[in-house]
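Student: The amino acid sequence is not available; the structure is as follows:
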């Protein structure tokens, strides 16, 4: 079991890892070894996640989720397969932890009377400044 937080634990069998060849630095090693990791996690059908967390995770993951609700994380940052596996898993856990946080709704507030007065006074001063720039009839520039 992989511990996400105090309430959520993932079963290792829910996570599928595929190893592919990575692009980028690594010399001939890149052409020989499948060091990049494609981690797949079925968000839509995971029994480990509560429904509200599942819904937020699908929204957070965005384009990384397939139409079937499978989250795909690709990790090819490192040259070793082990570090890429750890990186992909850590990114998945971070995404789930972020989905666990419930966003508090914003309560709209009204501007204070003093701030409204400051705003109107500023507009008044600006208008007077602009009024001074107008050319008076009969005077030459």
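Tutor: Perfect, thanks for sending it. A quick note: this is a predicted structure, and the numbers were derived from the prediction, not measured. Numbers count the residues shown, from 1 in each chain.
Student: Please make it C-alpha for all contacts and neighbour counts, starting now.
Tutor: Fine.
Student: Name the residues that touch the helix or strand hosting residue 88?
Tutor: Per DSSP states H and E, residue 88 falls inside helix 81-100. Judged by Cα atoms under 8 Å, 6 or more residues apart in numbering, the contacts made with helix 81-100 from elsewhere in the structure are 4-5, 34-39, 53-54, 56-57, 60-61, 73-78.
Student: Let's see which of these end up in strands.
Tutor: Of the contacts of helix 81-100, the ones assigned to strands by DSSP state E are 36, 37, 38, 39, 73, 74, 75.
Student: Could you measure from the third one over to residue 86?
Tutor: Right, residue 38. 12 Å (Cα to Cα, to the nearest Å).
Student: Between those two, point out the one with more neighbours.
Tutor: The residue with more neighbours, out of residue 38 and residue 86 and counting by other Cα atoms under 10 Å, is residue 38; that gives 19 against 13.
Student: another structure for you, compare them:
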């Protein structure tokens, strides 16, 4: 498991003006936070962790190897910074979590019978829709 405090130290925050409703307040303050994290140059993660993250979060990583998240949910810059940091850490935890291998199971006798009954009912329904033979 990585050191989350060291990860937090590597984060780069940028405040920008937020879009959307909010009247004059939006026009004056930079409350939206953009979080940048350079995965390739991170010292807090091992090479194995970096490779696992790059595979799992391939759609979220830019060509330059950065993960970019943004938050403009609240009017407070500090609250947005907190929210985006929490979201980033959850994203990293989820990417590093090892999935359990699926165990193959056989269908139960009851499920087989249920499937066959439903097939029988469907076939009878379709037979009744046909024109009677002459």
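Tutor: Sure, I can see it. Since the structure is predicted, the reported quantities are computational estimates derived from the model, not experimental observations.
Student: TM-score for this pair?
Tutor: Both chains were compared after superposition, and using TM-score structural alignment, normalised by the length of the second structure their TM-score is 0.78; 133 aligned residues with a Cα RMSD of 2.5 Å.
Student: that older thread, mind checking which of the contacts of helix 81-100 of the first structure are buried?
Tutor: When neighbours are counted using 16 or more other Cα atoms under 10 Å, the contacts of helix 81-100 of the first structure contain these buried positions: 4, 34-39, 53-54, 56-57, 61, 73-78.
Student: how about the helices of the second structure, start to end?
Tutor: Read by DSSP state H, the second structure holds these helices, from start to end of the chain: 4-9, 24-28, 47-56, 77-96, 109-129.
Student: Just put those helices in TSV and tack on distance to residue 62 of the second structure.
Tutor: Below are those laid out as TSV (distance: least, Cα to Cα, whole Å):
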stretch	distance to residue 62 of the second structure
helix 4-9	18
helix 24-28	28
helix 47-56	10
helix 77-96	15
helix 109-129	46
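Student: right, so of these, which gets closest to residue 16 of the second structure?
Tutor: helix 77-96 (9.5 Å; Cα to Cα).
Student: mean offset of the closest one relative to the first structure (after superposition)
Tutor: Helix 77-96 of the second structure: mean distance to aligned residues in the first structure after superposition is 1.2 Å, counting by mean Cα distance after the TM-score superposition for the first structure.
Student: buried ones in that helix?
Tutor: Neighbour-count burial for helix 77-96 of the second structure flags 77, 79, 80, 81, 83, 84, 85, 88, 92, 95, 96 (criterion: 16+ other Cα under 10 Å).
Student: Show me how far stretch 48-55 of the first structure is from its chain's centre.
Tutor: Remark: stretch 48-55 of the first structure is offset 17 Å from the chain centroid, using Cα atoms, centre = their mean, to the nearest Å.
Student: try stretch 116-134 of the first structure
Tutor: In terms of Cα atoms, centre = their mean, the centre of stretch 116-134 of the first structure is found 42 Å from the chain centre.
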